[in-house]
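K.L.:
Just a sequence and a predicted model for now, questions to come.
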Amino acid sequence: MAELIYGGMISGKINQPITFIDKLSYYLEDLNITETFSVNGLQKYIHELSQEEKAEVIALMWLGRTASSEQAQDFPNLVKQVVELIPQNYATSYIIEKPLLAKYLRTGLQKLDICTSAFS
């Protein structure tokens, strides 16, 4: 959904799917059919994720930051850092506030060697 709201494309295949990635993929497919893309929709979707899934999304964003030197093997540690540093009641806002969200997620997925199919 971040791709659709903020722009850009994700291409490739899903390898070793992760729970929140699967959920996001299915959600994006549904939204692609209905063509209802909005920041409010993204916020609602993210708000409904479990705290663990939100931590994984944030860790994936951190992994995908351009200046990030973290690699795939650092992902579990990043999840732990998120749990320690980001208050649970702020996680949704923290994710939504990132204008480069789509880019960070895409780069993080590439570092984890997980790609999602493009939604056009």
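P.N.:
Good, I have the coordinates. Residues are numbered from 1 along each chain as shown.
K.L.:
C-alpha only now, for contacts and for neighbours.
P.N.:
Fine.
K.L.:
Please name the residues that touch the nearest residue to His47 once chain neighbours are set aside.
P.N.:
In space, and not counting its chain neighbours, His47 is closest to Thr92: 5.6 Å by Cα to Cα, 6 or more residues apart in numbering. For Thr92, the contact set (Cα atoms under 8 Å, 6 or more residues apart in numbering) comprises 43, 46-47, 54.
K.L.:
Structure two is appended below for comparative analysis:
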Amino acid sequence: MEFGGPVPERINGRLAMIGFVAAIAVELSKGQDLFAQITEGGGVTWFVGTSVLLSVASLVPLFKGVRAEAKTEGIMNADAELWNGRLAMLGLVALAFTEYVIGGTLV
């Protein structure tokens, strides 16, 4: 649970993966950019609720003694999850920056 440990990065990565997919889905379906989704669409309430729910759900296996690092075989392993989370974090930042620069939706 310490700052440099794997738990904070896993939780942030999971939230970023869901956030990135949700942001692109809303852009495609409603045509709202990321900033409009957050300010006009009630996005803050959904973000806080989802963050709390996923954070607690991510900690349950840890409290039961199950370590995500133990899963090392197959394509759905601990390293793949970390890298997907990192890429999703970068994707959200890139999406926000691009939309800010062009002044509208990306897709």
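P.N.:
Thanks, I have it. Just so you know, these numbers come straight off a predicted model, no measurement behind them.
K.L.:
How close are the two chains, by TM-score?
P.N.:
TM-score for the superposed chains, counting by TM-score structural alignment, normalised by the length of the second structure: 0.34, backed by 60 aligned residues with a Cα RMSD of 4.0 Å.
K.L.:
Mind checking which of the contacts of Thr92 of the first structure are buried?
P.N.:
43, 46-47, 54 (16 or more other Cα atoms under 10 Å).
K.L.:
Longest helix in the first structure, please.
P.N.:
helix 19-34 (DSSP state H).
K.L.:
Tell me the helices and strands packed up against that one.
P.N.:
If you count contacts as 3 or more Cα pairs under 8 Å, 6 or more residues apart in numbering; DSSP states H and E, helix 19-34 of the first structure packs onto helix 51-64.
K.L.:
Any buried residues in the helix it packs on, and which?
P.N.:
Buried, per 16+ other Cα under 10 Å, within helix 51-64 of the first structure: 51, 53-64.
K.L.:
mind listing the helices for the second structure?
P.N.:
Counting by DSSP H, the helices of the second structure are 6-30, 34-39, 43-63, 78-102.
K.L.:
In JSON lines: those, plus mean neighbour count.
P.N.:
Below are the helices of the second structure laid out as JSON lines (neighbours: other Cα atoms under 10 Å):
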{"stretch": "helix 6-30", "mean neighbour count": "17"}
{"stretch": "helix 34-39", "mean neighbour count": "17"}
{"stretch": "helix 43-63", "mean neighbour count": "13"}
{"stretch": "helix 78-102", "mean neighbour count": "16"}
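K.L.:
hang on, the earlier thing: how much does whichever helix or strand comes after the longest helix of the first structure deviate in direction from helix 51-64?
P.N.:
Next along the chain after helix 19-34 of the first structure, taking DSSP states H and E as the criterion, comes helix 39-47. Relative orientation of helix 39-47 of the first structure versus helix 51-64 (axes from the mean of the first three to the mean of the last three Cα atoms, to 10 degrees): 110 degrees.
K.L.:
Can you name every helix or strand that helix 39-47 of the first structure contacts?
P.N.:
Packed next to helix 39-47 of the first structure, using 3+ Cα pairs under 8 Å, 6+ apart, are helix 91-96.
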